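Asks: Fold the stuff below for me.
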Amino acid sequence: MHGHPATHSAHRRTLTGLILAGGRGSRLGGIDKGLLDVRGTPLVQQVAARLAGQVDALLLSANRSLDRYRALGFDPLTDGPYVDAGPLAGIRAGLAACATDWLLAVPCDMPFVPLDLRARLLGAAPQDDCRARVPFDGEHHHYACVLLPGTALGAVTAALDAGRRSLRGLLDDIGWLGVDFAADRHAFTNLNTPADVAGALSAESS
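Replies: This is a model prediction of the structure:
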């Protein structure tokens, strides 16, 4: 694959992946979305497969069904004291467990994320630029699919301790940039039901 020099250097930077599966699944009547079986495979495993070749380590944030996630090979991280604090709490847990320079968080219901997500996010700015990176699909920024520097842990913890839960607000605090993925307009589709998956696959093939 051809790319700019920054993209090639990005491959040498260490990165941990984090699948965010700690949500309540309220739009599904409380179903644990990461375990939703879609065409024979739980969504969390589909996301893990997309990230497998892109990350140097893979973590999972979850607050229930922990034994079921362990049976799938994960060692789930919980939100600890930050109960019901949303994805920011899961990201804090990931940053706390992260031993690499960067953390790439991806929601568990986003099984079409690009296979070059790591390279394009890291390659979007010079190597010494520590701003967070957020995909932009041509219409929306996907803030929960975010590349964060490991140094963001302090800012995330401080925000949660202050009762702040906004991921966008945290990104504004630490600095971030949008990265153009407009050519991959279906890649960041959030799937809530098998019907959503069928619709997304149909759109991709059209």
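
Asks: contacts, neighbours, all on C-alpha from now
Replies: Will do.

Asks: All the strands of the chain, in order from the start?
Replies: Counting by DSSP state E, the chain has strands at residues 15-20, 37-38, 41-42, 57-61, 102-107, 132-136, 146-149, 176-180.

Asks: For Ala198, which of the ones you listed is the nearest?
Replies: Closest of the strands of the chain to Ala198 is strand 37-38, at 9.2 Å (criterion: C-alpha to C-alpha).

Asks: same for the closest one, what does it pack against?
Replies: Secondary-structure packing of strand 37-38 (3 or more C-alpha pairs under 8 Å, 6 or more residues apart in numbering; DSSP states H and E): helix 194-205.

Asks: Which residues does the helix it packs on contact?
Replies: With contact meaning C-alpha atoms under 8 Å, 6 or more residues apart in numbering, helix 194-205 is reached by Asp37, Val38, Arg39, His186, Thr189, Leu191.

Asks: Tell me which residues touch the fifth one, please.
Replies: With contacts taken as C-alpha under 8 Å, 6+ apart, Thr189 has the following neighbours: Met110, Phe112, Ala200.

Asks: If you rank the residues you listed by neighbours, which is first?
Replies: Of all the contacts of Thr189, Met110 has the most neighbours under the rule other C-alpha atoms under 10 Å, reaching 24 neighbours.

Asks: so it makes contact with Ala48?
Replies: No - checked against C-alpha atoms under 8 Å, the pair Met110 and Ala48 is beyond contact range at 10.2 Å.

Asks: number of nearby residues for the nearest residue to Arg27 once chain neighbours are set aside?
Replies: Computed as C-alpha to C-alpha, 6 or more residues apart in numbering, the closest residue to Arg27 that is not its neighbour in sequence is Asn192, at 7.5 Å. When counting by other C-alpha under 10 Å, one arrives at 19 neighbours for Asn192.

Asks: same question, Arg50
Replies: Residues near Arg50, counting by other C-alpha under 10 Å: 18.

Asks: Please generate a structure for the following sequence too, so the two can be compared:
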Amino acid sequence: MKQPFGIILAGGLATRMGGGDKTMLALGGVPILSRIIDRIAPQVAALALNANGDAARFAGMGLPVLADSIEGYAGPLAGVLAGLDWAAEHGAETVVSVAGDTPFFPCDLVPRLLLASEGMAHPLVLARTPDGRQPTFGLWPVALRHDLRAALEGGLRKVVMWTDGHGGREALFDDPGTPFFNVNTPEDLARAHAMLEGDE
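Replies: Predicted coordinates:
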């Protein structure tokens, strides 16, 4: 299998943070997005950002910015679809998605997702921790993008309903700590600063 492309999902409304771009909040002196790029870029063949609105606000990040093609903020699956369509244009077979507000995810995310997908005709794997599935972290097959588009246009929004319907697998991440901790509130951002200081 070819090395996957990567898509950072940042298309949400960030309502619990008061709006704006969570990904651009400073964590340890740099935007959260920069930390995410540093983690995922070495693991993928190419990388893009899924975000809606004016793409110019991400101009300094050096990534193509892909807007949802489904109207009305259809959730993370719409961002996955944008990544799949982009990857298809460049001949890629799979896309790995990561959340734009989760700065500490594993640096070996992609190889572990790929390992879990061995033998699948259409590699479809979600990350899982002992606390449950992490539906914004997954390996997605370009071959099913038209099926996903039809499901979204039909009103589907729940990630696991679609993945389960296609025999999706899970990759267990039982790493110590909270590698999939995400920043949703100002309190979360404060905790992320504390976690960063503990790491460094």
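
Asks: TM-score them against each other, please.
Replies: Once superposed, chain against chain, the TM-score is 0.89 (TM-score structural alignment, normalised by the length of the second structure); 194 aligned residues with a C-alpha RMSD of 1.9 Å.

Asks: on that earlier part again, got the contacts of Thr189 of the first structure as JSON lines, with distance to Ile31 of the first structure columns?
Replies: JSON lines is the format used below for the contacts of Thr189 of the first structure (distance: C-alpha to C-alpha, whole Å):
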{"residue": "Met110", "distance to Ile31 of the first structure": "16"}
{"residue": "Phe112", "distance to Ile31 of the first structure": "21"}
{"residue": "Ala200", "distance to Ile31 of the first structure": "20"}
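
Asks: preserved in the second structure, out of those residues?
Replies: Counting by both residues aligned by TM-score structural alignment, their matches' C-alpha atoms under 8 Å, the members of the contacts of Thr189 of the first structure that carry over to the second structure are Met110, Phe112.

Asks: need the contact list for the residue nearest to Arg27 of the first structure.
Replies: So Asn192 of the first structure contacts Arg27, Leu28, Lys33, Asp109 (C-alpha under 8 Å, 6+ apart).

Asks: Ala92 of the second structure now?
Replies: Residues in contact with Ala92 of the second structure (C-alpha under 8 Å, 6+ apart) are Lys2, Pro4, Phe5, Val142.

Asks: swap in Ser61 of the first structure?
Replies: Ser61 of the first structure makes contacts with 18-22, 76-79, 90-91, 93-94, as judged by C-alpha under 8 Å, 6+ apart.

Asks: Would you check how far apart the spatially most central residue of the first structure and Leu43 of the first structure are?
Replies: By C-alpha atoms, centre = their mean, the first structure has its centre lying nearest to Val106, at 1.4 Å. Here the criterion is C-alpha to C-alpha, to the nearest Å. By it, Val106 of the first structure lies 12 Å from Leu43 of the first structure.

Asks: Can you check the contacts of Ala92 of the second structure and name whichever has the most neighbours?
Replies: The residue in these with the most neighbours, by other C-alpha under 10 Å, is Phe5 (28 neighbours).

Asks: quick revisit: apart from its chain neighbours, what residue comes closest to the residue nearest to the centre of the first structure?
Replies: That would be Cys145: by C-alpha to C-alpha, 6+ apart, it lies 4.5 Å from Val106 of the first structure.

Asks: What lines up with that neighbour in the second structure?
Replies: Aligning on TM-score structural alignment places Cys145 of the first structure opposite Phe137 in the second structure.

Asks: what do you get for Arg92 of the first structure?
Replies: Using TM-score structural alignment, the partner of Arg92 of the first structure in the second structure is Leu81.

Asks: since we're on Gly90 of the first structure, how many residues are nearby?
Replies: Neighbour count for Gly90 of the first structure, taken as other C-alpha under 10 Å: 29.

Asks: so what's it up against?
Replies: Gly90 of the first structure sits next to Leu20, Gly22, Ser61, Ala62, Leu77, Thr78, Asp79 when contact means C-alpha under 8 Å, 6+ apart.

Asks: Map the fourth one onto the second structure.
Replies: In the second structure, Ala62 of the first structure lines up with Ala51, judged by TM-score structural alignment.

Asks: and if you look at the fifth one?
Replies: The equivalent of Leu77 of the first structure in the second structure is Leu66 (alignment by TM-score structural alignment).

Asks: Contact partners for that match?
Replies: If you count contacts by C-alpha under 8 Å, 6+ apart, then Leu66 of the second structure has Ala48, Leu49, Asn50, Ala51, Asn52, Ala82, Gly83 around it.

Asks: circling back: could you double-check that the match of Arg92 of the first structure lies in contact with Leu144?
Replies: No - Leu81 of the second structure is beyond contact range of Leu144, at 9.4 Å (criterion: C-alpha under 8 Å).

Asks: what about the two, which has more around it?
Replies: Leu81 (28 against 16).

Asks: The closest residue in space to the more buried one that isn't next to it in sequence and Ala48 of the second structure, how far apart?
Replies: Nearest in space to Leu81 of the second structure, with sequence neighbours left out and distances taken as C-alpha to C-alpha, 6+ apart, is Arg145 at 6.3 Å. In this view, Arg145 of the second structure and Ala48 of the second structure are 17 Å apart by C-alpha to C-alpha.
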